[in-house]
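Any chance you can model this:
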Amino acid sequence: MTNVTIATHNGNFHADDVFSIAALKHIFPSFKLMRTRDVALIEQADIIIDVGGEYNPDTGRFDHHQRGGAGKRENGIPYSSFGLIWQKYGLAICNNSQEVADSVDAGLVSVIDAIDCGHVEGVAQGISLSHTISLFNPTWQEDGDFDRCFDEAVSFAERVLSRFIATATGGISAKEIVAKAIENAQDPRVIVLEKYTPWKRTVHSLSQQALFVVYPSETGQWRIQTVPVELGSFEDRKPLPKAWAGLSDAELQAVTQLSDATFCHNGLFIAGAKSFESTMKMAEMALAEN
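Next up, the predicted model:
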């Protein structure tokens, strides 16, 4: 579809209408945006967002302010206009990956919907992305142009949405790589990755035996890292040897008898050596430690 006209309300804006426009920029290479409360102009638009009192995705109507709203998710979070847009276009925006689209909905879209609809249960307190978007509005002391500020907020939201999609895509790809590494591990207690890949969530979901993960760092050296007892925990399934705590270079080399050992964190959750072979020997020593 070309020459698309999209309408939303003018004046003060919120995260749901801002992110809706940001999302649609992934779908339509160009469109005419009208920010207005003029009913006659709104009704002429191809897509209407956050205004108009109607939800009908087949006719491009995406409002949620009508009596009864526009539905809610299985977890009880109601849809704002952003969620309604995401229901229709999210899969296409995420290159037809339902897993990525669902991840972005869970981490971004549904949170914005919840805040916009006043469904605050389970939503973290403090400075939110929705609040951040609201800060783009001119204050009562400023002679700001709401439309210009809206465009600035949309540009910011475009970048945020793109990063959420990239992060979700990376996380799903990482899951496949780490799952394969768990399957191929010679010792199920030591998972070896050929390159650094986010691993904690997958290791926790797929392996109860894994104690250490070995991977190369961006410097070309190698790392051994402990597996925490649960996500976000500072307690490990098995810490590194106490004798290594806080040592580096010559001191650590003397204790380990490894000529290229480089460091061990004082918290005993990560250590390293220059070579893969030495790092695997560190894993052997850590496994043997009582």
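
Only C-alpha atoms from now on, for both contacts and neighbour counts.
Fine.

Name the single longest helix found in the protein.
Ranked by residue count and defined by DSSP state H, the top helix of the chain is helix 146-184.

could you check the distance from Tyr50 over to Gly69?
Small correction: residue 50 is Asp, not Tyr. 11 Å (C-alpha to C-alpha, to the nearest Å).

Which one of those two is surrounded by more residues?
Neighbours were counted for Asp50 and for Gly69 using other C-alpha atoms under 10 Å; Asp50 has more, 24 against 16.

Now the second one, please; I'll put the structures next to each other:
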Amino acid sequence: MAESIPKRLKTEPISIGTHNGHFHADEALAVYMLRLLPTYKSAQLIRTRDPALLKTCHTVVDVGGEYDEGSNRYDHHQRGFDTTFDNRPTKLSSAGLVFKHFGKPIIAQNMGASEDAEEVDSVYKKLYTDFVEALDAHDNGISAYDPKAVSTAGLEKRFDEGGFSLGAMVGRLNPSWNDPVSTDPAEAQKAEDEKFVIASQRIGEEFSRALEKLTKSWLPAREIVHAAYAERLKHDPSGRIMVLSGGSVPWSDHLYTREAQDGTDSKVLYVLYPEKPVPEAKWRIQCVPVSRGSFESRKSLPEAWRGFRDDKLDEISGIDGCVFVHAAGFIGGNKTFEGAKAMAVKALQ
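You can find the predicted model right below:
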């Protein structure tokens, strides 16, 4: 497969420049992504804010006050910078800039496909919104919700999730204020750089896992979900029950996309699938969330069923073979497909 973007690059030796001092998730990921490509695989890393040294670097990320694809400069801190990913509102960080320009070659290389393949483009867009965009927002100080709207609504956080992010993970790998520091500037910089390399590898591993999950699991599930959607009327005349006979696959994204393309007002409410791809497997009934990432269901399972199991649930529901219904009402189970379908049909009423 041709690596089209790096064909523009200069000759060896290749060096990647970024700033020294306290490091962040965006440049840690930017450096990792570049090093996935053959051109940068053995690139030297130079961490400095010295303009003279940065000028010698082949590619510079997150420092230098310049965004210029032609000269491989990918900073986002300069006044007036407002570049975003295609059809997304979030201002890019160095991670987003590198992904915008090098994401397709990285994905195409991983998939063994052409950069202009439709599958590559699908993964490219999905990987940005699922992984990279949150890092862009975090580095640019953009909240997931409009702070004014949150304040007007009187909403308060139930807990602090600040430490539960990739940005926080990278932040914890920075040297602490009271760590011993060598009096030799070169040794001190070397120690700091070593910590940055660890951080870049750590966040990069998560990026690679996300990419692998999309290419090996999410993308192949698309055809399965679309086929099940096309056959949904066999299970419910109004199309509110969808059956994934082959097992549980990542279905929600593909279902929402297919519904949007279809433009129907009759949305799928329940998805049925076997727990395992074997004939004797138990079946699950799962409620479709109102939107991507929501914990609210379009139509929850009946309140009277929630929190009950086995024979007691059989008695309450009037359906044989029940296994459970979650106390929150978003998922349940039955010993057979017929039983799970009966639960879905009755829940529709």
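
list the helices and strands the longest helix of structure 1 packs on?
When contacts are defined as 3 or more C-alpha pairs under 8 Å, 6 or more residues apart in numbering; DSSP states H and E, helix 146-184 of structure 1 packs onto helix 15-24, helix 98-104, strand 190-192, helix 200-206.

Just confirm Val190 of structure 2 is within a helix.
Quick fix: residue 190 of structure 2 is Lys, not Val. Yes. Under DSSP: H, G, I helix; E, B strand; the rest coil, Lys190 of structure 2 falls within a helix.

Quick one: distance of stretch 47-67 of structure 1 to the chain centre.
28 Å (C-alpha atoms, centre = their mean, to the nearest Å).

if I've got this straight, Val214 of structure 1 is in a strand?
Yes. According to three-state DSSP, Val214 of structure 1 belongs to a strand.

Translate it into the numbering of structure 2.
Val214 of structure 1 maps onto Leu272 in structure 2, with residues paired by TM-score structural alignment.

ok, now how distant is that match from Ile241 of structure 2?
Distance, Leu272 of structure 2 to Ile241 of structure 2, using C-alpha to C-alpha: 8 Å.

Switch the helices and strands packed on helix 146-184 of structure 1 over to JSON lines; also include distance to Pro241 of structure 1.
Formatted as JSON lines, those follow (distance: least, C-alpha to C-alpha, whole Å):
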{"stretch": "helix 15-24", "distance to Pro241 of structure 1": "49"}
{"stretch": "helix 98-104", "distance to Pro241 of structure 1": "38"}
{"stretch": "strand 190-192", "distance to Pro241 of structure 1": "15"}
{"stretch": "helix 200-206", "distance to Pro241 of structure 1": "21"}
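
would you list these in TSV and tack on mean neighbour count and distance to Asn75 of structure 1?
Listed next are these as TSV, based on neighbours: other C-alpha atoms under 10 Å; distance: least, C-alpha to C-alpha, whole Å:
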stretch	mean neighbour count	distance to Asn75 of structure 1
helix 15-24	24	19
helix 98-104	20	13
strand 190-192	25	35
helix 200-206	16	22
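
And these: which comes nearest Asp143 of structure 1?
The closest of these to Asp143 of structure 1 is helix 15-24. By C-alpha to C-alpha, the value is 20.6 Å.

residue range for the closest one in structure 2?
Mapping helix 15-24 of structure 1 onto structure 2 (TM-score structural alignment) gives residues 25-34.

Check what contacts that stretch and list those residues.
Surrounding stretch 25-34 of structure 2, the residues in contact under the criterion C-alpha atoms under 8 Å, 6 or more residues apart in numbering are 16, 18, 40-41, 61-62, 93-96, 98-99, 102, 106, 135-136, 139, 166-167, 170-171, 196-197, 199-201, 203-204.

Among those, which ones are in helices?
Among the contacts of stretch 25-34 of structure 2, DSSP H puts 94-96, 98-99, 102, 106, 135-136, 139, 166-167, 170-171, 196-197, 199-201, 203-204 in helices.

Could you pick out the buried ones from the residues you listed?
Buried subset of these (neighbour count, 16 or more other C-alpha atoms under 10 Å): 94-96, 98-99, 102, 106, 135-136, 139, 166-167, 170-171, 196, 199-201, 203-204.

in structure 1, which residue is closest to the centre?
With distances taken as C-alpha atoms, centre = their mean, Phe164 lies nearest the centre of structure 1, 4.6 Å away.

Alignment lookup: it to structure 2.
That one, Phe164 of structure 1, aligns with Ala210 by TM-score structural alignment.

In contact with its match, which residues?
Neighbours of Ala210 of structure 2 in contact, by C-alpha under 8 Å, 6+ apart: 127, 131.

mind checking how far it is from Ile285 of structure 2?
Ala210 of structure 2 sits 27 Å away from Ile285 of structure 2 when distances are taken as C-alpha to C-alpha.

Could you do Ser122 of structure 2 as well?
In terms of C-alpha to C-alpha, Ser122 of structure 2 sits 28 Å off from Ile285 of structure 2.

Number of residues surrounding Ser143 of structure 2?
Ser143 of structure 2 has 10 neighbours, counted by other C-alpha under 10 Å.

measure the closest residue to it other than its chain neighbours to Phe131 of structure 2 for me?
Distance criterion C-alpha to C-alpha, 6 or more residues apart in numbering; nearest residue to Ser143 of structure 2, sequence neighbours excluded, is Ala137 at 6.9 Å. Distance, Ala137 of structure 2 to Phe131 of structure 2, by C-alpha to C-alpha: 11 Å.
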